[in-house]
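K.L.:
What follows is a predicted structure for the sequence shown.
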Amino acid sequence: MLLLGSFVGVMAGLLGIGGGLIVVPALVLLLPQAGIDSSITMNIALATSLSTIIVTSGSSALNHLKLGNVDMFVIKWLMPGVVVGGFVGANLAEWIPTAYLPKVFGVIVLGLALQMLFSIKSTTQRTMPSSAKTIGYGSGIGLVSSLAGIGGGSLSVPFLNRHGVEMRKAVGSSSVCGCVLAVSGMIGFILHGYSADNLPAFSVGYVYLPALVAIASTSMLTTRIGAKLATSLPTAALKKIFAVFLVFVAGTMLL
């Protein structure tokens, strides 16, 4: 989990993701080895992933703020919707069957990856939607991200870049939104987890503290490496890396 956190930190700083797309599958494999009941493994993986994202995205966001990679319009209007959607998603996770969610999410991510690849050579500049529409998009990003236990970067970065936000600022702004989204989603999972059966020791609701501490302790140290890479790499190269990452994630979820 310490090694996992190191890798997640670099990816968070480089791509503006919270790391949930990496952490959730890894925890699903690792948690049973810690003796955690299989009936609650997925909920614990989702909740713990969101809690690690608070640290990872928070550290990444601070590094990007120092580097000037944050768009304040995005923070002002996208983040409120993300917060509301994140809290709603965490509450719906207890009631909505999520068997098909990975497939749906995989198709969405694959579409975003293809759009990102096609936009590398495009010179078309779009502007951000109105503030009301941006809040609406943020709510959708927050809802899907919370249900999937991720920080939303795989959705918000392509969305922002598609609407004219320069790639580095899209990554930095996504880090800020991802941190706040994770707080909202984690609170929902903690509240629902208190009434769950077979919770392991050292857990707060569905959040498993040993995994949180291990992953967060290394990820917060390595986000600066990813943030510096994001600043130094050409925009086209950054788009290619992000698109390849999205294709990998989409393939994993679809399969």
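P.N.:
Ah, there it is.

K.L.:
When you work out contacts or count neighbours from here on, use the C-alpha atoms and nothing else.
P.N.:
Fine.

K.L.:
Can you name the residues that contact L46?
P.N.:
20, 24, 147-150 (Cα atoms under 8 Å, 6 or more residues apart in numbering).

K.L.:
Beyond the host helix or strand of I141, next helix or strand please.
P.N.:
If you go by DSSP states H and E, I141 is part of helix 131-148. Per DSSP H and E, the first helix or strand lying C-terminal to helix 131-148 is helix 153-162.

K.L.:
Name the surrounding residues that touch that following helix.
P.N.:
So helix 153-162 is contacted by 15-18, 109, 112-113, 116, 119, 126, 128, 141, 167, 170-171, 174-175, 178, 246 (Cα under 8 Å, 6+ apart).

K.L.:
where do the helices sit along this protein?
P.N.:
Per DSSP state H, the chain carries helices over the ranges 2-15, 20-30, 41-66, 72-92, 101-118, 131-148, 153-162, 167-193, 209-232, 235-254.

K.L.:
for those helices, which one sits closest to A201?
P.N.:
Proximity to A201 (Cα to Cα) singles out helix 209-232 among these, at 8.9 Å.

K.L.:
Does anything pack onto the closest one? Which helices or strands?
P.N.:
Helix 209-232 is packed against helix 2-15, helix 41-66, with contacts defined by 3 or more Cα pairs under 8 Å, 6 or more residues apart in numbering; DSSP states H and E.

K.L.:
Run the chain-centre distance for the shortest one.
P.N.:
On the basis of Cα atoms, centre = their mean, to the nearest Å, helix 2-15 sits 12 Å off its chain's mean C-alpha point.

K.L.:
mind listing what's buried in that helix?
P.N.:
By neighbour count with 16 or more other Cα atoms under 10 Å, helix 2-15 contains the buried residues 4-15.

K.L.:
Tell me what angle that helix forms with helix 41-66.
P.N.:
Interaxial angle, helix 2-15 versus helix 41-66 (axes from the mean of the first three to the mean of the last three Cα atoms, to 10 degrees): 50 degrees.

K.L.:
now what about helix 2-15, what contacts it?
P.N.:
Against helix 2-15 from outside (Cα under 8 Å, 6+ apart): 17-19, 22-23, 56-57, 60, 153, 171, 175, 214-230, 238, 242.

K.L.:
tell me the contacts of the closest residue in space to L147 that isn't next to it in sequence?
P.N.:
Spatial nearest neighbour of L147, excluding adjacent residues (Cα to Cα, 6 or more residues apart in numbering): G89 at 5.2 Å. The neighbourhood of G89, defined by Cα under 8 Å, 6+ apart, consists of 142-147, 185.

K.L.:
Pasting the second one now:
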Amino acid sequence: MEWWNIYLLYLLIAGAFVGFFAGLLGIGGGLIIVPVLITLFTAQNFPANSISHVALGTTMATILFTSISSLYAHYRHNAVQWNIVISMTPGIFLGTLMGTVLVSSLTGNTLNTIFVIFIFSVATQMLLQFRPRAMFQLPGKIGLFFAGGLIGGISSLVAIGGGLLSVSFLTMCQVKIQHAIGTAAAIGFPIALAGTIGYAANEILHPGLELPKYSLGYIYLPALACLVLTSSLTAPIGAKMTYSMKTSILKTIFIALLYCIGIKMLIDLV
């Protein structure tokens, strides 16, 4: 088997794994996809100074496709508060685009450090079962604009759909948890769209980038195709299993996996 066939097989398996857990636990796949892509891109001898950037960009483009099915599912259950989505979207676009510009100016080690801190934070939050409490009133349009900008900016730095951040913010603003989750799913689409545009446009803004073949800016198209293909097939399976089995054991396994990934990346940094 040719070397490139082997890596495509790895990507197909990774996409299936990520899609399953995303559907089962409602967790975006960026936390898993980014480290996997960094490992595979390193093994393929991609330009060292752009490996982390391409991993983030490819992951964000993957979320663009997977977020559509999530958005549609919550839309069917009338769980999306569109007034919030409309008010936050301009800030999301601006913050996410600015985040992708910032990424292009950071080194791979800096990006990996930010990702390690974030992945440990998420794993610890899941382990302790932390749930934000309602503390504030939902802000007006200006407040939602700035909140969207902050959520979009952070999401672009770690290549996530913003669900964890959006749900926490909306819950603290006294939005019912079902509507918070549904609205966060809708918010994930403009985050992914703006992030994909921003990561793809880096090739135009920085024409001297050293990138692997078949890349569109920081998006590696063969990896994108593999991840989207298998994750779209396994996500519905995971979603169905949510209602037919206890997920506590699998959730514990997922948390342990996040810690293992974080530790490995930390060791590589040190």
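P.N.:
Yep, that arrived. Because the structure is a prediction, the values reported are computed rather than measured.

K.L.:
that older thread, between the buried residues of helix 2-15 of the first structure, which is nearest A132 of the first structure?
P.N.:
Nearest member of the buried residues of helix 2-15 of the first structure to A132 of the first structure, counting by Cα to Cα, is L15, at 26.3 Å.

K.L.:
Make a PyMOL selection of the buried ones in the contacts of helix 153-162 of the first structure.
P.N.:
Applied in PyMOL, the following selects the buried portion of those according to 16+ other Cα under 10 Å:
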select buried, resi 15+16+17+18+109+112+113+116+119+128+141+167+170+171+174+175+178+246
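
K.L.:
just to revisit the earlier point, JSON lines please, covering the contacts of G89 of the first structure and showing distance to A93 of the first structure.
P.N.:
Converted to JSON lines, the contacts of G89 of the first structure look like this (distance: Cα to Cα, whole Å):
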{"residue": "G142", "distance to A93 of the first structure": "13"}
{"residue": "L143", "distance to A93 of the first structure": "10"}
{"residue": "V144", "distance to A93 of the first structure": "10"}
{"residue": "S145", "distance to A93 of the first structure": "11"}
{"residue": "S146", "distance to A93 of the first structure": "8"}
{"residue": "L147", "distance to A93 of the first structure": "6"}
{"residue": "G185", "distance to A93 of the first structure": "10"}
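
K.L.:
Y72 of the second structure -> the first structure?
P.N.:
Superposed on the first structure with TM-score structural alignment, Y72 of the second structure falls opposite L62.

K.L.:
typo on my end, G143 of the second structure
P.N.:
Superposed on the first structure with TM-score structural alignment, G143 of the second structure falls opposite K133.

K.L.:
Neighbours of that match, how many?
P.N.:
Look at K133 of the first structure: counted by other Cα atoms under 10 Å, it has 14 neighbours.

K.L.:
Report the separation between it and V171 of the first structure.
P.N.:
Relative to V171 of the first structure, K133 of the first structure is positioned 20 Å away (Cα to Cα, to the nearest Å).

K.L.:
can you tell me how far the nearest residue to I119 of the second structure once chain neighbours are set aside sits from I177 of the second structure?
P.N.:
For I119 of the second structure, ignoring the flanking residues on the chain, the nearest one in space by Cα to Cα, 6+ apart is G262 at 6.2 Å. The gap separating G262 of the second structure from I177 of the second structure is 29 Å, by Cα to Cα.

K.L.:
Report the central residue of the second structure.
P.N.:
Geometric centre of the second structure, nearest residue: I160, 2.0 Å, by Cα atoms, centre = their mean.

K.L.:
which ones are touching that one?
P.N.:
I160 of the second structure sits in contact with 28-31, 59-60, 63, 192, where contact means Cα under 8 Å, 6+ apart.

K.L.:
And it, what's its match in the first structure?
P.N.:
Under the alignment (TM-score structural alignment), I160 of the second structure maps onto I150.

K.L.:
Next, find the distance separating that match from Y206 of the first structure.
P.N.:
For I150 of the first structure relative to Y206 of the first structure (Cα to Cα), the value is 15 Å.

K.L.:
what does G172 of the first structure give?
P.N.:
G172 of the first structure is 29 Å from Y206 of the first structure, by Cα to Cα.

K.L.:
which one among the buried residues of helix 2-15 of the first structure gets closest to D37 of the first structure?
P.N.:
Nearest to D37 of the first structure among these, with distances taken as Cα to Cα, is L4, at 21.9 Å.

K.L.:
nearest spatial neighbour of V207 of the first structure, skipping sequence neighbours?
P.N.:
Per Cα to Cα, 6+ apart, closest to V207 of the first structure is T48, 4.7 Å.

K.L.:
Please say which position in the second structure that neighbour maps to.
P.N.:
Superposed on the second structure with TM-score structural alignment, T48 of the first structure falls opposite T58.

K.L.:
Tell me how many other residues crowd that match.
P.N.:
By the criterion of other Cα under 10 Å, T58 of the second structure has 32 neighbours.

K.L.:
now Y214 of the second structure
P.N.:
For Y214 of the second structure, using other Cα under 10 Å, the count is 11.

K.L.:
how about CSV for the contacts of L46 of the first structure, with distance to G35 of the first structure added?
P.N.:
CSV is the format used below for those (distance: Cα to Cα, whole Å):
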residue, distance to G35 of the first structure
G20, 22
V24, 17
L147, 24
A148, 23
G149, 21
I150, 24
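
K.L.:
I'd like the distance between the aligned partner of T39 of the second structure in the first structure and K228 of the first structure.
P.N.:
Counting by TM-score structural alignment, T39 of the second structure corresponds to L29 in the first structure. The spacing between L29 of the first structure and K228 of the first structure, counted by Cα to Cα, is 31 Å.

K.L.:
neighbour-wise, which of these two wins?
P.N.:
Shown here are L29 of the first structure and K228; by other Cα under 10 Å, K228 has more neighbours (16 against 11).

K.L.:
tell me the contacts of the match of G143 of the second structure?
P.N.:
K133 of the first structure touches nothing, counting by Cα under 8 Å, 6+ apart.

K.L.:
just V103 of the second structure next, same as before
P.N.:
V103 of the second structure makes contact with 53, 111, 157 under the criterion Cα under 8 Å, 6+ apart.
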